[in-house]
Every structure is written in C-alpha cells, then in structure tokens.
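Trainee: Requesting a structural model of the entry that follows:
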Amino acid sequence: MAFVDRTAVARMIDHTLLAPEATVERVEALCAEARDLEVGAVCVSPNQVAAAAAALRGSTVGLASVIGFPSGAHRAEIKAAEAAAAVADGASELDMVVPLGAVVAGDWDEVEAHVRAVREAAPSPAVLKVIVESAALDDAQLDRVCAVAVGAGADYVKTSTGFHSTGGATVDAVRRMRAAVGWDIGVKASGGIRDAATALAMIEAGATRIGASSSAAILDGI
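Mentor: This next block holds a predicted model:
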C-alpha cells in the first residue's frame, strides 16, 4: 500500500450517524466534529439532511443521505422519491440499499431497476453509492451485484449498512469488490470499522471510502 497520511484518510471518511433515535442536536454535533476532523463527508438519515446541510454550510465537508435504509425492501419508486428529496434538502451523495431479496433470488433486472431509478432521480453530479450487504452474499452474488450496480450508474459499491445480522465490511469482501469493479469505480467499506488498523487494512484491500462513526478514534491512530 502506498503511504497514506492522516489527512488523506480523513478525506476518505464518511462520518456517520444513522441511529434511529438521533436528534437534530446530535446531527449538529456530528457536523461540528466533521468540520474539525476535516473528513470527506457526513452521512445521516433522510429526515436529518436539511439540518446537516445547514450545519455544514460554508465547509468543504460533503453530505450523504441513505436511501431505502437499512433493509432495501422498498419499492424502486419510493427510493427514487427519497433520493430526489434528499438532494433537494442538500445532499450531494446518496448511499442506497439494493433489494437484497432480489439479489439472493438472482432477479438482476429488479436490482438494476432499483439502482437505475435512483440514478435517474438524482443524476450526476450527485454521487451514488450502492450498498450490497456483502456479508449476506456468496462470491458469485457479490460479483454480479457489483457489476449490475455499475452498469446501472453507481459511482461506488459499498459493503454494508452496518445493520444486517450477517455483519459488516471484511477485507476479503473489499478486495473482491475492487476486483469486480476495477479502479474506475469507488469501493466504500462500512460496518464495524472502529480503529486505524482496520481502516488501513480496508484501504490496502482497495477501499477508497470508509464509513465510520468512530472517525476520531480512527484518525487518532494514524
């Protein structure tokens, strides 16, 4: 792995607060910490995007919202409407969950339709990250869902929501996802990344973004 310094790692981090009980005050504190840490972006729930946008105004920190979170078991048109609303509220990045049942069933047309619906509702320059829940999939499913997501307009593929019972990011999954999409597409590792050693291992495996709520602890270790 090429030398990666603290500043470079900070710019890779999506500083995240997705707890259902999160208040506006906690979101504002997250954004203040994001400014101090000089991370790449914050990631919040759809109902907190407007508050985060106000708190980040004038900063270089990006703003992501999750879409169809955490199950992905929403209709495609609902995800599209949620994406459009998030962009209208100030989000510049969208982390959408695939319809996981369709992935497991091999209904790739359905998976593509969901990603494409969100992409059309929030075209570039909005950044689209597609959460595939890698720990719930076998190798063939993971390879295919990454390819389908990219074909439908994803800018990134992302390992996990952090809410699934099968677990979060692993080095093996990140490495496999990087091989599946090449280097023109981003790979975001998320779920269970709480220290510098884990974050750096993910970056070495091919991650170009890190989703984390323990961003300060990660950066303190670099």
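Trainee: going forward, measure contacts between C-alpha atoms and count neighbours the same way
Mentor: Fine.
Trainee: Report the contact partners of the residue most central in space within the chain.
Mentor: The residue lying closest to the centre of the chain (CA atoms, centre = their mean) is residue 95, at 4.5 Å. Residue 95 is in contact with 64-67, 128-131, counting by CA atoms under 8 Å, 6 or more residues apart in numbering.
Trainee: Residue 150: which of these is nearest?
Mentor: Distance to residue 150 across the contacts of residue 95 (CA to CA) is lowest for residue 130, with 8.8 Å.
Trainee: what about the closest one, which helix or strand?
Mentor: For residue 130, the host element (DSSP states H and E) is strand 127-131.
Trainee: neighbouring contacts of that strand?
Mentor: With CA under 8 Å, 6+ apart as the test, strand 127-131 has contacts from 92-98, 115, 119, 149, 153-161, 188.
Trainee: Does residue 185 touch residue 151 like I think?
Mentor: No - with contact defined as CA atoms under 8 Å, residue 185 does not count as touching residue 151 (10.9 Å).
Trainee: got the buried residues for stretch 35-44?
Mentor: 35, 37-44 (16 or more other CA atoms under 10 Å).
Trainee: Same question for stretch 107-122.
Mentor: Residues 108, 110-119, 121-122 are the ones in stretch 107-122 that count as buried (16+ other CA under 10 Å).
Trainee: CSV please, covering those and showing secondary structure.
Mentor: Shown next, in CSV, are those (DSSP: H, G, I helix; E, B strand; the rest coil):
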residue, secondary structure
108, helix
110, helix
111, helix
112, helix
113, helix
114, helix
115, helix
116, helix
117, helix
118, helix
119, helix
121, helix
122, coil
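Trainee: Count the neighbours of residue 10 for me.
Mentor: When neighbours are counted by other CA atoms under 10 Å, residue 10 registers 23.
Trainee: want to put them side by side, so please do this one too:
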Amino acid sequence: MSESELAKMIDHTLLKPDATKEEIIKLCDEAREFNFASVCVNPCWVETCFNILKDSDVKVCTVIGFPLGANHTNTKLLETETAIADGAEEIDMVINIGQLKSGNYEYVFNEISRIAHLTKNNLALLKVIIETCLLTDEEKIIASIISKEAGADFVKTSTGFSKGGATLFDVSLMKYSVENKIKVKASGGVRVREDALKMIAAGASRIGTSSGVKIIRGESGSAAY
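Mentor: As a prediction, the model looks like this:
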C-alpha cells in the first residue's frame, strides 16, 4: 500500500479536552499536507476546521455523545444538527452502552436510526462507536448488526478514552458481523504503521489515530492495544 493510499484511510484525530486553537490549526495543516481522509475534532472546533479545509479534499469529522454515549437521544440529535451546520461531513457517535448492555436493543436501534436519517439527509457519513473494550463478544456482534440495520455507514471500535482500544480480533469480528454491508473503523491505540496495516488487513476501511503523521512517515512508537 502506498503512502497516499494509506493516508486516505486515516482520520487525523485530536480529541483531548485541552487542545488549543493552535494545535487544531496544526492538525488541519498536517491533514492538508498528507491528504488524510479527515480531521476528527471535538464539536467546538468543527467550524474552525471547516474554514481552514474548505478548499481541500480533507473532510471534517466530529464526535457526538462523546465519550460516554449516555446523553439523551435528543441531545445527540441536536449535537449532530449543529455539527453539520458548522461544516461536519462525518459524524462519529457513541452508542448508549448501558442500554445495549441492558438488552434494550430497540432503544439503541432507534437512536442510531434517527441520527442516520439526519446524516443521510445532509449527505454526511455516520460512524457508530460501540466501545468494544466494555462489551462481550456477543454484545460486539449485536451492536455491529444493530448499527448496520439502523443505517450507519461505519461501525467503529473505540473512543480511545476508555480502558482499551482497537484489536485485530474485534475488527475482524465486526467486519464479519456487518457482512460487508457497512465499513469498519479501527480507533484507539493505533500508533505505528505496522499496526495500521494489520488493522486494514483485518478488515478496517478507516483508521482513527492521533499519530497519522508518524504512521505515514514510518516513525516508531507505542504498539496498539
């Protein structure tokens, strides 16, 4: 895989709560330089990133219900509407993990479905974060299938803010569960090129990482979870 092909599979990410405007601008400049698929930022920075990147091919991605997923569905919908109005073209939402683990699959489906309807009407992509480190294997399969059936475009492993990140097993399991009907994003702990390529080989179509530049340059770093 060429560097340019790999770069187009990376969401260049900066979600730390203390990120400054200068760091966000640097993120956008790097994304433009390496032609990453997107920058993934907290909602308050969407408009800033859109204004910087609007004349490039780099999309603006943001997170919804992040990082716990426990917001009211109406709150997530308003967050999504606001993000799209500010220029976001990709939405990474966290499922309600507690409702999933309680077996309230109808709640989880309806929430994703409502947000998927909103994103599709605005030509935006929806990625559903299921936070694999908090789920059993059975729950990972169920969450992936619900995401597919509810109209998501991707199912995503992790927020990167819980107790674990992406694993090759989870990516493969999610890929199998969605039957190639939607895509898989591996996120959380992917910091070196070798790990990124392994995640892609396991079935990931997108990599979420704050180490995009290091991955493209082939620099060393900590291994994934």
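Trainee: What's the residue nearest to the centre of structure 1 aligned with over in structure 2?
Mentor: Pairing criterion TM-score structural alignment: the partner of residue 95 of structure 1 within structure 2 is identified as residue 92.
Trainee: Over to residue 86 of structure 1?
Mentor: Applying TM-score structural alignment, one finds that residue 86 of structure 1 aligns to residue 83 in structure 2.
Trainee: counting contacts, what elements does the helix or strand hosting that match pack onto?
Mentor: Residue 83 of structure 2 is part of helix 73-86 when elements are defined by DSSP H and E. Helix 73-86 of structure 2 is packed against helix 46-53, strand 59-64, helix 105-121, with contacts defined by 3 or more CA pairs under 8 Å, 6 or more residues apart in numbering; DSSP states H and E.
Trainee: could you give the angle of that helix to strand 59-64?
Mentor: Here helix 73-86 of structure 2 points in a direction 160 degrees away from that of strand 59-64 (axes from the mean of the first three to the mean of the last three CA atoms, to 10 degrees).
Trainee: Just give me the mean distance for helix 73-86 of structure 2 relative to structure 1.
Mentor: Relative to the matching residues in structure 1, helix 73-86 of structure 2 has an average distance of 0.4 Å after the fit, by mean CA distance after the TM-score superposition for structure 1.
Trainee: which part of structure 2 lines up with the strand holding residue 130 of structure 1?
Mentor: Going by TM-score structural alignment: strand 127-131 of structure 1 matches residues 125-129.
Trainee: which residues does the nearest residue to residue 187 of structure 2 once chain neighbours are set aside contact?
Mentor: If you skip the residues right next to it in sequence, residue 187 of structure 2 has residue 208 as its closest partner in space, 4.4 Å away by CA to CA, 6 or more residues apart in numbering. Residue 208 of structure 2 makes contact with 10-13, 185-188, 190, according to CA under 8 Å, 6+ apart.
Trainee: Take these and map them onto structure 1. Which survive?
Mentor: Shared with structure 1 under both residues aligned by TM-score structural alignment, their matches' CA atoms under 8 Å, the contacts from these are 10-13, 185-188, 190.
Trainee: As a markdown table, those residues with distance to residue 200 of structure 2, neighbour count and secondary structure would be great.
Mentor: Converted to a markdown table, those look like this (distance: CA to CA, whole Å; neighbours: other CA atoms under 10 Å; DSSP: H, G, I helix; E, B strand; the rest coil):
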| residue | distance to residue 200 of structure 2 | neighbour count | secondary structure |
| --- | --- | --- | --- |
| 10 | 11 | 31 | strand |
| 11 | 13 | 27 | strand |
| 12 | 16 | 28 | strand |
| 13 | 18 | 24 | strand |
| 185 | 9 | 27 | strand |
| 186 | 8 | 30 | strand |
| 187 | 11 | 31 | strand |
| 188 | 14 | 24 | coil |
| 190 | 11 | 29 | coil |
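Trainee: Nearest to residue 218 of structure 2 among those residues?
Mentor: Closest approach between these and residue 218 of structure 2, by CA to CA: residue 190, at 12.8 Å.
Trainee: Next up, the contacts around the aligned partner of residue 205 of structure 2 in structure 1.
Mentor: Using TM-score structural alignment, the equivalent of residue 205 of structure 2 in structure 1 is residue 208. Counting by CA under 8 Å, 6+ apart, residue 208 of structure 1 touches 12, 186-189.
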